[in-house]
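*Asks:* My questions are about this predicted structure, shown below with the sequence.
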Amino acid sequence: MTSIATEDDGPADAEPEVSRQPAADTPATGYVAVSAGTSHSCAITVAGEIECWGNRADRRLDAPEGTYSAISAGHRHSCALSTEGEIACWGSNDFGRLESPSQSDFVAIDVGRFHSCALTVDGTTHCWGGTGVGSLSEQGRPGESYKDIAVGDEVKCALTQVGHLDCWGGWGVHRTPSESFVSVVGEGEFWCALASTGQLSCWSTTSWPGFQRPDDGTFTEVSVSETQGCAIRADAQIVCWGKTRNAGVPAGEFTSLAAGPDHACAIDNVGEIACWGDAYEAAEDPPPDRFTALAAGNSHTCGFKEDGTTRCWGLLPGIMVEDLGALASISAGWDHTCGITNDGQAICRGFDYSASRDVAPGLYTAVSLHEHHACALGTDSRLVCWGRNGSGQTDAPPGRYSAVAAGRRFTCAITIAGRALCWGASGYGRTDPPAGTYASIVAGWWHACALTTQGEAVCWGRNDFGQMDVPDGTYASISTNQRHTCAVTTDGELRCWGFNDLGQLDVPSGSYTDVVTGLNHACALTTEGRAVCWGHGDRGAFRAQ
């Protein structure tokens, strides 16, 4: 997302992000600029150094050393302007995001989702990266000199020296206001420009209705994303509109701000950063409690405490465990949680999916759930499943079983004789387990894994990210999700394999007894009963509430 000020005090901020606050180890040294990307944020300290926090995938937190005057965080990359006028970019280089010009006469920069643009001292535009829709072939009106520039997904808008708007890139005709402005910001189809009088104009670059804006008033700075906008009023107070409106907006006086699609950050008049909104990346540790077992869902994690109670953290943990009471076992699904009470009842909480709503009555010893269905193991060793059944995933074969695992549109179980059976969606061979005698079983999105009675880990199904490439060893526990798998060896070593775009394989050192995997994160239980998590804390999967 981008932000603009009425005075020429540096380039605009950019893009969207989500972090309720800087990471715990971000030094509070005072900041002069902040920018919010899709899943990371960056700021410039009073010393001119860059600090970044949030999603570390693609090395997007690896800010370069040096002193900088402007920063812009994007979807998977960031760029900054050094005090010498040079551009430094880091993060993902797909679409040529990092291939910036090498000259040293730049005065402004802005980053979009796939590409970036900068202005030289003489007002010339330079753009790089992009998906091929007007991102490189058009650099602005030939011979025109610009004083500010903003980058959206495909569209770029710049202000001429007299304050008129030029927009190019993308598709169709760009309808823009005709007034004279001092700064411009945009993201996606939504744009705002600020006049020297503090008046704010907002519009859409497509045929969509005009982008809403705050009530009449005068403003000193504005920032927009594809879902919301925030501005600083003349009295230094913040007002937001769109998706989050004014929910969570801090009180106080502020000098700069940056709005993401689900969050925003601002710098107050003493140089401290305040962030609010939805935190996709949470670097905080799990609760300090001691646990005896863990369960991981898409964006939350739950654990059994030593005193017999259950605690969840991550996305809406109160809803995930609300009124569950004392439990004998627990399973975390997409955005919901189910448990078996001490008297054998199945109980579920969370979002109103059929897996949590249509709980089948009965007495159970264990339960497993995924996105929209669940299966429970009865006290008579028979299976009962409920929820959506579009692929036959709840059509459990008759028989007696010792374990069950619900995957994405398929289910696997182990018979009391140790044979693995799977049913439901059969794509990628996920319902074709190899022959063997098994003790435990887990199911992910398109593959499943099981441990034999000798501790050998065996996986079947889709292997496009190496999630089935089991390292040699003897294992005591195994867990899998979409693109990665983790297991604990019989001597307590933790191992993970598969895709590592969000740090899913960056396992911590130590000795462990169990491991669970979420969509993009994992948590393990140490021999001391502590929970340790790593990977991408999607919507706060790591954050204790």
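*Replies:* Nice, thanks for sending it over. This structure is a prediction, so every number in the text was calculated from the model and none was measured. Numbering: from 1, shown residues only.
*Asks:* switch to C-alpha atoms for all contacts and neighbour counts from now on
*Replies:* Fine.
*Asks:* So which residues of the protein form helices?
*Replies:* 317-321, 354-357 (DSSP state H).
*Asks:* Quick one: closest of these to residue 342.
*Replies:* Within the helices of the chain, the stretch nearest residue 342 is helix 317-321; the backing value is 15.4 Å (CA to CA).
*Asks:* what's that closest one in contact with?
*Replies:* Helix 317-321 is contacted from outside by 300, 310, 311, 312, 335, 336, 337, 349, 350, 351, 545, using CA atoms under 8 Å, 6 or more residues apart in numbering.
*Asks:* alright, now check it against this:
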Amino acid sequence: MTRSLRLVLGLAATLSACDYYALEGLSLVAPMGSIVVGDTTSLSVVNMGGAVRPASGVSWSSSDETVATIDANGTVLGIGPGTTQIQANSGDYELRVPLLVLELAGPFRTVVVGVDHACGLDVEGDSWCWGRNEFGQLGTSDPPDACPLPFFGGSVPCAVGAVRVAAEPFVDLVGGQYHTCGLTAEGRAYCWGLNENGQLGDGTAVSGPVPLPVAGDHRFRTLAASERRTCGVREIDDALLCWGLGPFPIDDGEAAALTEPARVAGPLTFSSVAVGRVTCGVSTEGDTWCWGDADRGALGVPAEALTCDADPCMVPQRVADAPAFVGVAVGTAFACGLSAEGAAWCWGANEIGQLGDGTRVDRSTPAPVQGDPVFDALDADYDAACGLSSSGPLLCWGQIEAGFGRGDAPAQGDFPVEVAPEVDAMHTSIGFSTQCAVDTLGVARCWGQSGWGILGHGLEPGPEVLLPTRVVRHPTYASPRLGSD
């Protein structure tokens, strides 16, 4: 009679597609590809009939106990990053399964998500990126993986786990669709990735993986980026400088693209700015100004009150009937402002609940988000916005292709809905079909599309993951900090 054993691994670990092992009539199914350092998971041997063999009938071992250990009861503990073989001996049979132990990336302070890549800034000021690298958006010329290109065949360079960007330390990161920029403690801006429209600001239109300084001797107070443009508030005079693909309200008319910083919005000075198809900024006098696509009230001004004749509008418009905002966030055709008291007000397109006011009616002037939630910060992109609070859950509204981190996608809400309840989020970023959040311990979690490694979970890209999954350091690669040995 042929005897068969099946090794079943617990679900406390990061899951991957099942691997199947067979040896002389024995079968081994391992529905686990990896665990994270510090995690435990339980293993057991099951007879062909489904009966679990008692622990006394199985002996366990790990080929490398610096990577993982396993006790007499079949409990595995991740010790350090690497690969080991977990071995089960029962009677005359011996079965092995490879186990990859991964190390959490971070701890992070912030994370930014593009179309198919993401980057995080850790507490030491180092930048880490994961996902697709076709344009150098990971900040490395030597990505460790090749990810399949859906529909077209072939593959693209990528990283399924976080790799360190070879750059000096930053205090902030901002990201566009295919590029990322960092701000140093001295106010210097460095950018990398796609540059066909000059969004890196280095005076060229050449894309690349090496973080290069933005042209000019500028010191910036804050940066913002979206799609194919970047802007920064200059420290010395609070002027707003932008580069990349317009529209930009500049003195000598609209430029198709700016490859290095140029002052925009005339004499206005700003304390903060948000960039998208609409660009909005809070002036140093406390007013909010917007310009760009004027359709559907996205500039916060009724159509009859606009002071420009063209769309996109090249003249900054003062948002009407708005409280004094301390920050703004912009999506595709809408914007939201955050008051000093933590109230969120939104205006613009609202066909899928982007304004969070409980309706689907476009508004050309700000309306309060339903429920009067109190936030510390806002984030918006595409067709959704989110609010973060140190004393409450992560709340989002509109439609997020990545889902609300609860197993559903796409997800839509006409009013604030709790997102990723298991994550005590202190920072979040909405991407095209992926969302990431950083919790109070600095752990980054992502959910949504998993193609090109954008979830950063260290496993091969596969189907979308609709629950938050932790970002890990890439198991085989991390580039050094610039200037290190």
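*Replies:* Great, that's in hand. None of these values were measured; they are calculated from a predicted model.
*Asks:* would JSON lines of the contacts of helix 317-321 of structure 1 with neighbour count and distance to residue 68 of structure 1 be doable?
*Replies:* Listed next are those as JSON lines, based on neighbours: other CA atoms under 10 Å; distance: CA to CA, whole Å:
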{"residue": "300", "neighbour count": "31", "distance to residue 68 of structure 1": "37"}
{"residue": "310", "neighbour count": "23", "distance to residue 68 of structure 1": "47"}
{"residue": "311", "neighbour count": "21", "distance to residue 68 of structure 1": "43"}
{"residue": "312", "neighbour count": "29", "distance to residue 68 of structure 1": "41"}
{"residue": "335", "neighbour count": "23", "distance to residue 68 of structure 1": "41"}
{"residue": "336", "neighbour count": "30", "distance to residue 68 of structure 1": "44"}
{"residue": "337", "neighbour count": "32", "distance to residue 68 of structure 1": "46"}
{"residue": "349", "neighbour count": "22", "distance to residue 68 of structure 1": "48"}
{"residue": "350", "neighbour count": "23", "distance to residue 68 of structure 1": "45"}
{"residue": "351", "neighbour count": "16", "distance to residue 68 of structure 1": "44"}
{"residue": "545", "neighbour count": "14", "distance to residue 68 of structure 1": "35"}
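*Asks:* Show me those residues that map onto strands.
*Replies:* With DSSP state E as the criterion, strands contain 300, 310, 311, 312, 336, 337, 349, 350 from among the contacts of helix 317-321 of structure 1.
*Asks:* ok so, going back, Serialize the helices of structure 1 to CSV and add fields for distance to residue 509 of structure 1.
*Replies:* Below are the helices of structure 1 laid out as CSV (distance: least, CA to CA, whole Å):
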stretch, distance to residue 509 of structure 1
helix 317-321, 27
helix 354-357, 36
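*Asks:* Minimum distance to residue 436 of structure 1: which of the ones you listed has it?
*Replies:* Set against residue 436 of structure 1 and scored by CA to CA, the helices of structure 1 come closest in helix 354-357, at 30.2 Å.
*Asks:* Show me what the closest one packs onto, helices and strands only.
*Replies:* Here helix 354-357 of structure 1 touches strand 336-341, strand 346-350, strand 373-378, strand 383-387, going by 3 or more CA pairs under 8 Å, 6 or more residues apart in numbering; DSSP states H and E.
*Asks:* Just tell me which of the ones you listed ends up closest to residue 221 of structure 1.
*Replies:* Across those, closest to residue 221 of structure 1 is strand 346-350 (CA to CA), at 39.2 Å.
*Asks:* which residues touch residue 106 of structure 2?
*Replies:* Counting by CA under 8 Å, 6+ apart, residue 106 of structure 2 touches 120, 121, 122, 123, 442, 443, 444.
*Asks:* The third one corresponds to which position in structure 1?
*Replies:* Using TM-score structural alignment as the criterion, residue 122 of structure 2 maps onto residue 305 of structure 1.
*Asks:* Can you get me a residue count around the closest residue to its match other than its chain neighbours?
*Replies:* Spatial nearest neighbour of residue 305 of structure 1, chain neighbours left out: residue 291 (4.2 Å); criterion: CA to CA, 6 or more residues apart in numbering. When neighbours are defined as other CA atoms under 10 Å, residue 291 of structure 1 has 24 of them.
*Asks:* One more: residue 266 of structure 2?
*Replies:* Neighbourhood size, residue 266 of structure 2 [other CA under 10 Å]: 13.
*Asks:* Equivalent analysis for residue 167 of structure 1, please.
*Replies:* Using other CA under 10 Å, residue 167 of structure 1 is surrounded by 20 other residues.
*Asks:* Make sure it is actually in contact with residue 150.
*Replies:* No. Residue 167 of structure 1 is not in contact with residue 150 according to CA atoms under 8 Å; the separation is 9.4 Å.
*Asks:* anything in contact with each of the two?
*Replies:* 156, 157, 158.
*Asks:* Next up, the contacts around the last one.
*Replies:* Counting by CA under 8 Å, 6+ apart, residue 158 of structure 1 makes contact with 140, 146, 147, 148, 149, 150, 165, 166, 167, 184.
*Asks:* With distance to residue 27 of structure 1 added, can I get the ones in strands among the contacts of helix 317-321 of structure 1 in JSON lines?
*Replies:* Putting these into JSON lines (distance: CA to CA, whole Å) gives the following:
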{"residue": "300", "distance to residue 27 of structure 1": "27"}
{"residue": "310", "distance to residue 27 of structure 1": "34"}
{"residue": "311", "distance to residue 27 of structure 1": "30"}
{"residue": "312", "distance to residue 27 of structure 1": "29"}
{"residue": "336", "distance to residue 27 of structure 1": "36"}
{"residue": "337", "distance to residue 27 of structure 1": "36"}
{"residue": "349", "distance to residue 27 of structure 1": "38"}
{"residue": "350", "distance to residue 27 of structure 1": "36"}
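*Asks:* quick one: contacts for the counterpart of the residue nearest to residue 305 of structure 1 in structure 2?
*Replies:* Structural correspondence for residue 291 of structure 1 with respect to structure 2 (TM-score structural alignment): residue 108. Residue 108 of structure 2 makes contacts with 120, 121, 122, 123, 438, 442, 443, 444, as judged by CA under 8 Å, 6+ apart.
*Asks:* ok, for the residue nearest the centre of structure 2, nearest residue in space, not its chain neighbours?
*Replies:* With distances taken as CA atoms, centre = their mean, residue 113 lies nearest the centre of structure 2, 3.1 Å away. Spatially, and ignoring its direct neighbours in sequence, residue 113 of structure 2 is nearest to residue 431 (4.9 Å; CA to CA, 6+ apart).
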